[in-house]
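Q: Okay, here's the prediction I keep looking at, along with the sequence it came from:
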Amino acid sequence: MKINWDALGVTTSVACAIHCAVLPLLMTSLPLFGINIIHNHAFEYTMIGLAFLIGVRALTHGYKTHHGSMKPVVMFSAGILLLVLKEVFHDNAIYFLVPAVTLIVAAHYINYRLCKKTGSCTDHTCAHQHS
């Protein structure tokens, strides 16, 4: 099975945005049951770490194997930095969240497009090889 790491990166970034923006509105009763994932720092940093690992995998492969462009890497790095800043400056989280997710999703999209554009995929593990 081939994994499209950029698609996975976009999916996890969008899931993170939904978690951060919508979950507090829908799940305000969770603390009544002793469940607190809304402002749980361990959960938040785990999600950031997951997004980071998936992004590094996708962007490293694209950079080394296909296009050699630093643009997606720089955008992704800025997005991850903003996610960390969102946790540090929690009172202003929304000001960091929206640009962070936008940059991360855009980085994955640009990486995917650059990989497909080169047409140089000879690695059978590339999910974008024939998609």
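A: That came through, no problem.

Q: Only C-alpha atoms from now on, for both contacts and neighbour counts.
A: Will do.

Q: Show me the helices in the protein, by range?
A: Here the chain has its helices, by DSSP state H, at 5-21, 23-26, 41-61, 71-88, 93-118.

Q: Those into a markdown table, with extra columns for mean neighbour count and distance to residue 32?
A: What follows is these, written out as a markdown table (neighbours: other C-alpha atoms under 10 Å; distance: least, C-alpha to C-alpha, whole Å):
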| stretch | mean neighbour count | distance to residue 32 |
| --- | --- | --- |
| helix 5-21 | 19 | 19 |
| helix 23-26 | 12 | 13 |
| helix 41-61 | 17 | 18 |
| helix 71-88 | 19 | 24 |
| helix 93-118 | 20 | 24 |
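
Q: okay, now the one to match up with it:
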Amino acid sequence: MDRLNWVGATASLICAVHCLAMPLLVGVLPILGLSLLTSPWLEWSLIGFTGAIGLLTLLPSYHRKHRRLQPLALFLLGFGLILGTKFLLDEGSSLETSGMVTGALFVASANLTNHRLTHTCTVCRH
């Protein structure tokens, strides 16, 4: 479970970096043969992977370890922001970039908070 927290946090941070870099690199990547990085398929794959890892780590940790809602709330806020941004805002807008990056950072912080709680909780069920 511990490794999945780190995988989830890393995936979320990669997602944030991807969202920040794409508006700047969208014209250069095809020239470099890296147009795959701009594909909607990759973006939705990152979103799906981040969501799946988040649920696979946060729900069992909540249930079996710390019973704290903070990581789940951070995850739901961040993932909801990501999905809302994708469905409601125009592709390539500065608001879309801001929403995606902010959502990804919330998801990463959910995983890091979950990691901290699973290792510092004094009333956890082991």
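A: Cool, got the structure. Since we're looking at a predicted model, the values are computed, not measured.

Q: possible to save the helices of structure 1 as CSV with distance to residue 33 of structure 1?
A: Shown next, in CSV, are the helices of structure 1 (distance: least, C-alpha to C-alpha, whole Å):
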stretch, distance to residue 33 of structure 1
helix 5-21, 19
helix 23-26, 14
helix 41-61, 17
helix 71-88, 24
helix 93-118, 25
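
Q: The nearest residue to residue 71 of structure 2 once chain neighbours are set aside: what's it in contact with?
A: Across the structure, with C-alpha to C-alpha, 6 or more residues apart in numbering as the measure, the residue nearest residue 71 of structure 2 apart from its sequence neighbours is residue 110 (4.4 Å). Under the criterion of C-alpha atoms under 8 Å, 6 or more residues apart in numbering, the contact partners of residue 110 of structure 2 comprise 9, 70, 71, 72, 73, 74, 75.

Q: which one of those residues sits closest to residue 1 of structure 2?
A: Of all the contacts of residue 110 of structure 2, residue 1 of structure 2 sits closest to residue 9, with 12.6 Å by C-alpha to C-alpha.

Q: ok so, going back, need the counterpart of the residue nearest to residue 71 of structure 2 in structure 1.
A: With the correspondence set by TM-score structural alignment, residue 110 of structure 2 lines up against residue 107 in structure 1.
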